[in-house]
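In: no sequence for this one, just the structure:
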């Protein structure tokens, strides 16, 4: 065989080898692609898209997952009463005739301000009946020309501080003591205070009374109003804590919606201890995750609506 024929055979062999190799590589790439597509889930990834502007209009609120303290509390009920040190029933020092009245019901007065003028029966000299402290006149029993005769002429009260008077029944007594923190609540207001006194109830009622002071310069704590108090009886530190309002039941799991940009994704969580407002998270979230803390039901409803549409 001459060299020319030998070269042609060699070239043919090389072309065959290259063609076979390229064909094998092309076939492998297609199979890998098919395998990759075959591994993808058959359903769509579950998430809800919502712009921040719309979320704000819908009342959606978010917060970052952080450590915290669970507070186990006992609920007490009672009413708001006047601070005894801030209520005075004003009388004249000496019996006599009321010659002038300067204060009427509802008037705000300053400490030392003249409420009325009385002429003494003994000396026939006039003297002033004054306000013992700054406050408001809540009762008036003095009129010009009347005799004072030791009666209460005015009642003056200062409501800048009031007391919560809470009933503690026997089954609650082991958990309640002085100096415990208590979160007080009345419609439209809440404040943390401390139980300062535990006293027997009058008339031998089957409970004792717990007293906690409340600042009332805002006027949101009216005397006589019904009040509730959550006495903190135990605190437990937890590594992750979220509001109960953030949790929804979805597809048999407790889920929390995690926000990432405009995406809200349901994440199954394992829950632990809880108090009246918050719950411990054992797994499913990380510190710093931004979750929907209020109105998370909107996202659950959107997912359920989407699934119902796919079924049809």
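Out: Everything's here; your move. Keep in mind the model is a prediction, meaning the values are calculated, not measured.
In: every contact and neighbour count from this point should use C-alpha atoms.
Out: OK.
In: residues in contact with the spatially closest residue to residue 64 that is not a sequence neighbour?
Out: Leaving aside its chain neighbours, residue 64 sits nearest to residue 290 (4.5 Å; criterion: C-alpha to C-alpha, 6 or more residues apart in numbering). For residue 290, the contact set (C-alpha atoms under 8 Å, 6 or more residues apart in numbering) comprises 62, 63, 64, 65, 258, 259, 260.
In: filter those down to the buried ones.
Out: 62, 63, 64, 65, 258, 259 (16 or more other C-alpha atoms under 10 Å).
In: please compare the first structure with the one that follows:
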């Protein structure tokens, strides 16, 4: 009885030692009678799994869905899930210096709509935030001054037409020796004076903001519309300011609307002295905002004069904003490249996922995707260097890879007991 008790105690002690010290060499384990652990990467279920339990490898080495990091997906399913696949390539890691910045509307894409003369607001057709095309009517003023200018122009055109008719008649009579040359010369002078008055009237209306088409259409418009002055958008964009109120008086040269094309924004930066030598006009910058907002732009202006007190330099970068995701007035961070380092294998940041504490990527194969653990090296704002586990040319999921991680977790949960 005592002997059996001692043997049982030794066995339990050996099991405890094997558990606490899993790294004991196999030879030592055999010498002292400790159990040998399964090989690294071997599935516990692979050791003498009873037939017909449904959880082993299929014949021919095919993998079940989600088993050992395998995900079966057809090309149609990959496309429907929005998963982007690309071959891994060498690349360049870029070290960057972070500079704070403020977004603003590009001064090249802003316009102020002013009243060229005083009047009363009779219509307001656009308001704050409205998208407008170039030439759209924003508001209508009624002005006595514009009515006088239009009336004088129409009168001048009629006088000019009559003077041209008189000149043609006098020229014919003079050629026929019926009238004197002096009468012909007087008619020609009168016609020239009339044409000058028409040109002056047209220039005056243009100064009030009327287009050539509007001036040409005046003769066909009713007299009641002569006092109307339409304020039009000079550029396409969005209404960012409105000072027009129906029935309110507007003074000459008053700003009535502001329109800005926000499809492109400026990033205004103050570059500190230590980073000024690395900045240059035309340089590409990475701009980041709240959350995952990011965009690439270029420096379009770098001041040649430093601030006398701080020795910093003012710079302006331009970024695209076609979808309106960025808002003028917001704070951002601009990342200026300071150094470049070539690497053999570079993957996008979104391609790398974390599974059970390990960094992994999803490699494309004929059946779908296979999880592969990788060792990462250096990194930048866009990607990681892979130092082990992946070769250039291998196709991996580079977009929406997190959905594969979710699919893997779901598949493994379905196989768990």
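Out: Sure, I can see it. Bear in mind the structure is a predicted one, so any value in this text is a computation, not a measurement.
In: what TM-score comes out when they're superposed?
Out: Here the TM-score for the pair of chains, by TM-score structural alignment, normalised by the length of the first structure, is 0.62; 261 aligned residues with a C-alpha RMSD of 4.6 Å.
In: for the buried ones among the contacts of residue 290 of the first structure, work out which two are farthest apart.
Out: Using C-alpha to C-alpha, these reach their maximum pairwise distance at 65 and 259, which is 11.5 Å.
In: so what sits against both of the two?
Out: With contacts taken as C-alpha under 8 Å, 6+ apart, residue 65 of the first structure and residue 259 have 289, 290, 291 as neighbours in common.
In: out of these, who's nearest residue 212 of the first structure?
Out: For these, the residue nearest residue 212 of the first structure by C-alpha to C-alpha is residue 291; the value is 35.9 Å.
In: now the closest one: how far from residue 127 of the first structure?
Out: Going from residue 291 of the first structure to residue 127 of the first structure by C-alpha to C-alpha, to the nearest Å gives 69 Å.
In: quick one: which of the two has more around it?
Out: residue 291 (26 against 18; other C-alpha atoms under 10 Å).
In: in contact with that one, which residues are there?
Out: 62, 63, 64, 65, 246, 256, 257, 258, 259.
In: quick one: the helices in the stretch 51-200 of the first structure?
Out: Under the criterion DSSP state H, counting those that start in this stretch, helices of the stretch 51-200 of the first structure are mapped to 52-57.
In: is residue 156 of the second structure located within a helix, as I assumed?
Out: Yes: counting by DSSP: H, G, I helix; E, B strand; the rest coil, residue 156 of the second structure is found in a helix.
In: for it, which non-adjacent residue is spatially closest?
Out: Residue 156 of the second structure's closest residue in space is residue 198 (C-alpha to C-alpha, 6+ apart), at 5.3 Å.
In: count of neighbours near that neighbour?
Out: Residue 198 of the second structure: 21 neighbours (other C-alpha under 10 Å).
In: which ones are touching it?
Out: Per C-alpha under 8 Å, 6+ apart, neighbours of residue 198 of the second structure: 153, 156, 157, 160.
In: just those residues now: which is nearest residue 15 of the second structure?
Out: Lowest distance from residue 15 of the second structure to these (C-alpha to C-alpha) belongs to residue 153, with 109.5 Å.
In: any idea which element the closest one lies in?
Out: helix 144-175 (DSSP states H and E).
In: just checking, what packs against that helix?
Out: Contacts defined by 3 or more C-alpha pairs under 8 Å, 6 or more residues apart in numbering; DSSP states H and E place helix 144-175 of the second structure against helix 181-207, strand 228-232.
In: what about 7 Å?
Out: Using 3 or more C-alpha pairs under 7 Å, 6 or more residues apart in numbering; DSSP states H and E, the elements in contact with helix 144-175 of the second structure are helix 181-207.
In: buried ones in the helix it packs on?
Out: Buried-residue list, helix 181-207 of the second structure, by 16+ other C-alpha under 10 Å: 184, 187-188, 190-192, 194-195, 197-198, 201-205.
In: and residue 153 of the first structure, what's its match in the second structure?
Out: Matched by TM-score structural alignment, residue 153 of the first structure corresponds to residue 256 in the second structure.
In: any idea how far the residue nearest to that match when sequence neighbours are not counted lies from residue 236 of the second structure?
Out: Spatially, and ignoring its direct neighbours in sequence, residue 256 of the second structure is nearest to residue 243 (4.8 Å; C-alpha to C-alpha, 6+ apart). Between residue 243 of the second structure and residue 236 of the second structure the computed distance is 19 Å (C-alpha to C-alpha).
In: related to what we said a few turns ago, can you tell me what the residue nearest to residue 256 of the second structure aligns to in the first structure?
Out: Matched to the first structure by TM-score structural alignment, residue 243 of the second structure sits across from residue 141.
In: which residues sit in contact with its match?
Out: Residue 141 of the first structure is in contact with 152, 153, 154, counting by C-alpha atoms under 7 Å, 6 or more residues apart in numbering.
In: one more pass at 10 Å, please.
Out: 90, 91, 104, 105, 148, 151, 152, 153, 154, 155 (C-alpha atoms under 10 Å, 6 or more residues apart in numbering).
In: can you flag the buried ones in those?
Out: Going by neighbour count (16+ other C-alpha under 10 Å), the contacts of residue 141 of the first structure have 90, 91, 104, 148, 152, 153, 154, 155 buried.
In: between those, which is nearest residue 187 of the first structure?
Out: Set against residue 187 of the first structure, the nearest of these by C-alpha to C-alpha is residue 155 (27.7 Å).
In: perfect, I'm done here.
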